[in-house]
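Q: What follows is a predicted protein model with its sequence.
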Amino acid sequence: MPIITAPQEFNVEDLYVDLGAILGTPLYLKCEGFNFAGSVKLKAAAEMVGAAERDGLLTPGKTIVESSSGNLGIALSIIAAAKGHRFLCITDPRCNPASLRLMRALGTEVRVVATQDANGGFLESRIRYVRDLCASGDRYVWLNQYGNAGNWRAHYAGTAPAIASRFPDLEVLFVGAGTTGTLMGCARWFREHRRPVTIVAVDAVGSVTFGGIPERRMVPGLGTSTRPELVDESFVDDVVHVPETDTIRTVHRLSSRGFLFGGSTGTVVSGAARWLEEKYPGERPVAVAIAPDLGERYLDSIYDETWLRTHFGPIVADLDLPAADIQEITVP
């Protein structure tokens, strides 16, 4: 077992779940949630903060500011606490309550922007708030995960070569599209190393990242209401858009087998399974999907019956949910 002095020094890189028995589809799931941040975002956060320090942008007295729907905010909270930096996270009402509590527990100041942008989301409003904040003085350092090359470089240096080493015959790689840092880093690595791997981006229905029509989205994580600066479609072979109802069905299907994953993972797995069934019917290609997060911080949303009934009423009947109330009993 490793001995570490900082939380960002630990990450499980080589854990995969064989989903064949659960889905009936050949798919290995790379689990990125086994670190102190609970998600793949720890890699990008560490790289972006490290680069800002090396470049002299992040110095004592400065405050990191970033827009996040949850996972990156938690990752930056951990690293800021470990390094002694102040961190201000700008989020929106769709951020999970558990994520808000985690960031605050780590010493982060959190501000919630409740103004929707023209596409019905909050991303543009959050970014506008960050820009105005930075224009008000030089104490703030905006890492800008949507355009920071450190976001994709973290995965170019670590995630992609780790997958290639474990699966030298890899044929298809499925990567969720949020900021597209993980997607772009992995896609660039396989392209530049001339590996014949089909790169499939998995996005949420209602996201505009790949030219989709903006729609309401309730599950935080994947998808955007403003196209990220990092995205370069020339590195992507195909795109799958997943309705949030399919995301929810998939996470509950996995949890019924003991695997509690987050909403982003449910989207990626759902899109990957559908794509493989359509493109490789009856075949068994070597396929890997990246699971960005685990499910504990979604207990107040996609695993909560009241939340599901409020936002996705008809789908609840399709899910094998336990009794809504926890019973208190008296033993004589």
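A: Here it is on my side, so go on. Residues are numbered from 1 along each chain as shown.
Q: Only C-alpha atoms from now on, for both contacts and neighbour counts.
A: OK.
Q: which residues are contacting stretch 250-262?
A: Contact partners of stretch 250-262, identified using CA atoms under 8 Å, 6 or more residues apart in numbering, comprise 22, 263, 265-267, 269-270, 291-298, 303, 319.
Q: buried ones in whichever helix in the chain runs longest?
A: Longest helix of the chain, by residue count under DSSP state H: helix 263-279. By 16 or more other CA atoms under 10 Å, the buried positions in helix 263-279 come out as 263-273, 275-276.
Q: Can you redo these as CSV, where the extra columns are distance to Gly70?
A: As requested, the buried residues of helix 263-279 are arranged in CSV below (distance: CA to CA, whole Å):
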residue, distance to Gly70
Gly263, 12
Ser264, 11
Thr265, 14
Gly266, 16
Thr267, 16
Val268, 18
Val269, 20
Ser270, 21
Gly271, 22
Ala272, 24
Ala273, 26
Trp275, 28
Leu276, 30
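Q: Now flag whichever of those is closest to Gly185.
A: Top of the list for closeness to Gly185, among the buried residues of helix 263-279 and by CA to CA, is Val268 at 16.8 Å.
Q: what's the offset of the longest helix of the chain from the middle of its chain?
A: Relative to its chain's centre, helix 263-279 lies at 15 Å (CA atoms, centre = their mean, to the nearest Å).
Q: Other residues contacting it?
A: 23, 25, 27, 174-176, 202-204, 219-222, 240-242, 244, 246-248, 250-251, 289-295, 298, 302.
Q: Looking at those, which are in helices?
A: Leu23, Glu244, Asp246, Thr247, Ile248, Thr250, Val251.
Q: A further structure is provided below for comparison with the first:
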Amino acid sequence: MISVSRPHQLLDAGIYVDLREILGLHLHVKCEGFNFAGSVKLRTARRLIEQARTNGDLRPDSVLLESSSGNLGVALAMVAASTGLRFVCVTDPRCTTLNLGLMKALGAEVVMVEHAEPEGGFLAARKERVRQLCAADPRYLWLDQYTNPANCQAHYESTAPVIAKHFPGLDVLFVGAGTGGTATGCARYFKDFAPGVRVVAVDTVGSVNFGGPSRVRRIPGLGASQRMPLVQPALYAGVQLVEEEDTVRMCRTLAERGLLLGGSSGTVVHGAREWLNAHDPHQELTAVAIAPDLGERYVDTIYDNTWLAANYPNVR
């Protein structure tokens, strides 16, 4: 039995889905959506706030501030509500309706950036708005998931050790790359404690994280329109890029079998399948993929036929 006193204390439900029956793929998917924040970003949110408190940056009148396209914003809103803090999230129109509603329900204030910057897109616009807010009011405390080492440390301390415990014979781990916190934190852990484990980063086409050209991306979560300092390609055994059309196809294929995953999760699973087909055709490796979130937050995008027809008409 798991018993917690406050919602933010529940981190890991230890749930994995073996995809052999669903996809014919020897891959275990670690489902990170079974906590009160609904995503792996709860680990990041907790660690960012803990570090701010340890450093003495968090004062009694502080207002937490962060830029997020969705899941981290919800996680920070939940931790803030659970610990009696104020939180303001700067987001953009790609944030799903449900994520916006969840942040507001949890007491967060939401600031919407309507226009993308010519260089750096919505991410650059959100960060500039954060800087403006900080300059106007010293109470604002920007946690800065993009450069804060606590982002990586969260996954070095909790995500990777849990996977290593459950899969002592692990050969390869697939992790999505957004800010780079999860991928780099896990890669550093396995480099230190199990160097034989390969960590493969999965990113979306149109992200500039690994030097590719920027392109419009419609699914929030993975990828970035500016290079993320926490992304460390030298630590990863490989990088797998996924087209958003393939993300949608994978999400819908899994949903047809009863497994409703989020956009980032669909991206990671598709990338893992492509990598395993190329590098493990006989399915001999022990492989795990981190699924950052579940799919209910995408019912008005990936799982909506009207949205699909408007954005990806060739996907069926």
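A: Received, thanks. Fair warning: this is a prediction, and the values are worked out from it, not measured in the lab.
Q: Post the TM-score for the overlay when you can.
A: Once superposed, the chains reach a TM-score of 0.97 (TM-score structural alignment, normalised by the length of the second structure), with 316 aligned residues with a CA RMSD of 1.1 Å.
Q: Just the buried ones among the ones in helices among the contacts of helix 263-279 of the first structure, please.
A: Glu244, Asp246, Thr247, Ile248, Thr250, Val251.
Q: could I get these as CSV with distance to Ser136 of the first structure?
A: CSV is the format used below for these (distance: CA to CA, whole Å):
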residue, distance to Ser136 of the first structure
Glu244, 38
Asp246, 43
Thr247, 40
Ile248, 41
Thr250, 44
Val251, 42
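Q: Farthest-apart pair in those residues, please.
A: Going by CA to CA, the pair spanning these furthest: Glu244 and Val251, at 10.7 Å.
Q: OK, contacts around Pro195 of the second structure?
A: Applying CA under 8 Å, 6+ apart, no residues contact Pro195 of the second structure.
Q: quick one on the thing from earlier: pull out the buried members of the contacts of helix 263-279 of the first structure.
A: 25, 27, 174-176, 202-204, 219-222, 240-242, 244, 246-248, 250-251, 289-295, 298, 302.
Q: Which ones among the residues you listed map onto strands?
A: Phe174, Val175, Gly176, Val202, Asp203, Ala204, Val240, His241, Val242, Ala289, Ile290, Ala291 (DSSP state E).
Q: In JSON lines, list those residues along with distance to Asn11 of the first structure.
A: Shown next, in JSON lines, are those (distance: CA to CA, whole Å):
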{"residue": "Phe174", "distance to Asn11 of the first structure": "20"}
{"residue": "Val175", "distance to Asn11 of the first structure": "19"}
{"residue": "Gly176", "distance to Asn11 of the first structure": "19"}
{"residue": "Val202", "distance to Asn11 of the first structure": "24"}
{"residue": "Asp203", "distance to Asn11 of the first structure": "25"}
{"residue": "Ala204", "distance to Asn11 of the first structure": "27"}
{"residue": "Val240", "distance to Asn11 of the first structure": "28"}
{"residue": "His241", "distance to Asn11 of the first structure": "29"}
{"residue": "Val242", "distance to Asn11 of the first structure": "28"}
{"residue": "Ala289", "distance to Asn11 of the first structure": "18"}
{"residue": "Ile290", "distance to Asn11 of the first structure": "14"}
{"residue": "Ala291", "distance to Asn11 of the first structure": "14"}
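Q: Just give me the closest of the residues you listed to Gly158 of the first structure.
A: Nearest to Gly158 of the first structure among those, with distances taken as CA to CA, is Ile290, at 13.0 Å.
Q: Secondary structure element for the residue lying closest to that closest one once chain neighbours are set aside, which one?
A: Excluding the flanking residues, the one nearest Ile290 of the first structure by CA to CA, 6 or more residues apart in numbering is Lys30, at 4.8 Å. For Lys30 of the first structure, the element it lies in under DSSP states H and E is strand 28-31.
Q: Would you mind pulling up the elements that that strand packs against?
A: strand 16-18, strand 287-291 (3 or more CA pairs under 8 Å, 6 or more residues apart in numbering; DSSP states H and E).
Q: nearest to Thr108 of the first structure, of those?
A: Among those, strand 287-291 comes nearest to Thr108 of the first structure, with 25.7 Å by CA to CA.
Q: just checking, what packs against that closest one?
A: strand 28-31, strand 172-176, helix 263-279.
Q: mind giving me JSON lines with the ones you listed and columns for distance to Ser165 of the first structure?
A: Output for these, formatted as JSON lines (distance: least, CA to CA, whole Å):
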{"stretch": "strand 28-31", "distance to Ser165 of the first structure": "13"}
{"stretch": "strand 172-176", "distance to Ser165 of the first structure": "14"}
{"stretch": "helix 263-279", "distance to Ser165 of the first structure": "21"}
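Q: you'd agree Arg284 of the first structure is up against Pro26?
A: Yes: using CA atoms under 8 Å, Arg284 of the first structure is in contact with Pro26, at 5.7 Å.
Q: In the second structure, mark out all the helices, start to finish.
A: According to DSSP H, the helices that the second structure contains are 20-23, 41-55, 71-83, 97-105, 121-136, 149-154, 160-166, 181-193, 244-256, 263-279, 305-311.
Q: In TSV, list those helices along with distance to Gly211 of the second structure.
A: Compiled in TSV, these are given as follows (distance: least, CA to CA, whole Å):
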stretch	distance to Gly211 of the second structure
helix 20-23	31
helix 41-55	25
helix 71-83	24
helix 97-105	30
helix 121-136	16
helix 149-154	21
helix 160-166	26
helix 181-193	17
helix 244-256	18
helix 263-279	18
helix 305-311	25
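Q: Any idea how far apart the tips of stretch 173-188 of the second structure sit?
A: Length of stretch 173-188 of the second structure, first residue to last, CA to CA, to the nearest Å: 12 Å.
Q: for stretch 99-119 of the first structure, same thing?
A: Stretch 99-119 of the first structure end-to-end distance (CA to CA) = 24 Å.
Q: Could I get the buried residue list for that stretch?
A: 99-100, 102-103, 106-110, 112-113, 116, 119.
Q: what does it rub up against?
A: Contacts of stretch 99-119 of the first structure (CA under 8 Å, 6+ apart): 70-71, 73-74, 77-78, 81, 86-93, 122-126, 129, 214-215, 225-226, 297.
Q: starting at the chain centroid, how far to it?
A: With CA atoms, centre = their mean as the basis, the mean position of stretch 99-119 of the first structure lies at 16 Å from the chain mean.
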